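Asks: Coordinates only, no sequence provided:
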């Protein structure tokens, strides 16, 4: 009797563990596939951060991938679902359909908006930044979605990122943003040893309007500090 009870208990425990961990394992597989795809990006123009967890006002936001680039900040949510994926931009829930099976899940576009909100809070001193939300699915899924936000398969992820090609952030500011994100994150997993970030940058050399570098210029009344993004940014300051 005792041995039968033990066997039943162990089987029940195994079933619970499988139900609990299977979605997490599938999620990690999807994230790993996206990480491999993102390695194709030019690391001089794009700095890829994987699995960044931020805690904002008591709420935890786990962001699959953040890319700090010359062209803005890309925030990527990865899904590893199979079957048909049906949904619209503003629906609260989307539907996963596998034959007669139907399951609702929270709209990943809205989920990613929450991630961007958390990131904006961390980068609140950089109000000029452009954020791009991308939702990516593995090929296990068949996308039947209608959205303005980019919802793409992983094999089209890099191509989707590269379509945003207007230069926007200089190297100095890009590295500073990465340093701030790494300082703010609450988890230590997936540290990139190749990532070289100078977190001790002098904020007095940054333009308060756009985050560009202040460089020495010569004018009618002598030398002064001007933004290197001139003429897009016309900020100037007397040299001390």
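Replies: Here it is on my side, so go on. What you see is a predicted model; the values in this text were computed from it and never measured.
Asks: going forward, measure contacts between C-alpha atoms and count neighbours the same way
Replies: Will do.
Asks: the strands in the chain, which residues?
Replies: With DSSP state E as the criterion, the chain has strands at 46-56, 59-69, 72-79, 83-88, 93-98, 101-106, 131-137, 141-146, 150-153, 214-219, 222-227, 236-238.
Asks: and among these, the most buried is which?
Replies: strand 72-79 (a mean of 24; mean count of other CA atoms under 10 Å).
Asks: Please compare the first structure with the one that follows:
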């Protein structure tokens, strides 16, 4: 009986450890979004009426999927689309690389370039807003928590990469009013329609979003296996480059899709 009880407890501990591991990335991400939301709320309260913030938006895309945006700040100077990253240790990356690198002691882990990630969010937002709001400036902002130490000396021409305490400074760099009151109200009303209102809706939207992402990834893999470009439908050709062998689209330079081999 004692042996059975011990084995049962061990099994429970293993299952609990696996469950915690499966939720770890989600919890870390949620904490990062909470810290940035707190910083934004402080800016809103300090400069009352100047900035309006919207959090956790799911923007519909033409293919039926959604683009999840952490935060959007609406001001007279345009929209600020904010992507939050809660990484620790050293961060290396530039504006054009597909992946950035997190270095923890001697261990290196790659993650998707957040500038390119936010570029995709902004593209989806532009498409959803349509011609009515095509003239509105949209600024890309990537916020890392202070646990991350950015080690690259790269210059970012199309995005701000900052810590939460620098967010106010980014907003105040833009002083020229480009949106009138009526347009701002219509824009705010439209953004309200894609806000997640409660936990139940958030859970359902997140589930749909993840399913759509996985479906798209599967389709991309199938296209690559068939030597068909998932981006434009062209033919993928095996080429040799500076960093090894890869598959590239025959429509290059119009289409720059590549997939490394091996």
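Replies: Sure, I can see it. These numbers come from a predicted model, not from an experiment.
Asks: How close are the two chains, by TM-score?
Replies: Overlay of the two chains. TM-score (TM-score structural alignment, normalised by the length of structure 1): 0.74; 189 aligned residues with a CA RMSD of 1.7 Å.
Asks: between the strands of structure 1, which gets nearest to residue 14 of structure 1?
Replies: Within those, the stretch nearest residue 14 of structure 1 is strand 101-106; the backing value is 23.1 Å (CA to CA).
Asks: Mind listing what's buried along stretch 154-166 of structure 1?
Replies: 154, 157, 161 (16 or more other CA atoms under 10 Å).
Asks: residue in structure 2 matching the first one?
Replies: It stands for residue 154 of structure 1. Aligned counterpart of residue 154 of structure 1 in structure 2: residue 164 (TM-score structural alignment).
Asks: what's the spacing between its match and residue 46 of structure 2?
Replies: 15 Å (CA to CA, to the nearest Å).
Asks: Next up, the contacts around residue 151 of structure 2.
Replies: Residue 151 of structure 2 is in contact with 90, 91, 92, counting by CA atoms under 8 Å, 6 or more residues apart in numbering.
Asks: And for residue 154 of structure 2?
Replies: Applying CA under 8 Å, 6+ apart, we find residue 154 of structure 2 in contact with 93, 94, 95.
Asks: Out of the strands of structure 1, flag the one nearest residue 174 of structure 1.
Replies: Closest to residue 174 of structure 1 of the strands of structure 1 is strand 59-69 (CA to CA; 6.4 Å).
Asks: which helices and strands sit right next to that closest one?
Replies: Judged by 3 or more CA pairs under 8 Å, 6 or more residues apart in numbering; DSSP states H and E, strand 59-69 of structure 1 is in contact with strand 46-56, strand 72-79, helix 108-122, helix 171-184.
Asks: closest to residue 6 of structure 1 out of the ones you listed?
Replies: Using CA to CA, the nearest of those to residue 6 of structure 1 is strand 72-79, at 36.9 Å.
Asks: just how off-centre is the longest helix belonging to structure 1 within its chain?
Replies: Criterion DSSP state H: the longest helix present in structure 1 is helix 2-38. Put simply, helix 2-38 of structure 1 sits 26 Å off its chain's centre (CA atoms, centre = their mean, to the nearest Å).
Asks: And that helix against structure 2, how far off on average?
Replies: Mean deviation of helix 2-38 of structure 1 relative to structure 2 after superposition (mean CA distance after the TM-score superposition for structure 1): 1.9 Å.
Asks: And the equivalent of residue 141 of structure 2 over in structure 1, how close does it get to residue 175 of structure 1?
Replies: Under the alignment defined by TM-score structural alignment, residue 141 of structure 2 corresponds to residue 134 in structure 1. Using CA to CA, residue 134 of structure 1 is found at 22 Å from residue 175 of structure 1.
Asks: Check residue 161 of structure 1 too.
Replies: From residue 161 of structure 1 to residue 175 of structure 1 the distance is 19 Å (CA to CA).
Asks: And residue 13 of structure 1, by the same measure?
Replies: 47 Å.
Asks: ok, these two, which is more surrounded?
Replies: Legend: neighbour count by other CA atoms under 10 Å for residue 13 of structure 1 and residue 175, higher for residue 175 (20 against 12).
Asks: Perfect, that will be all.
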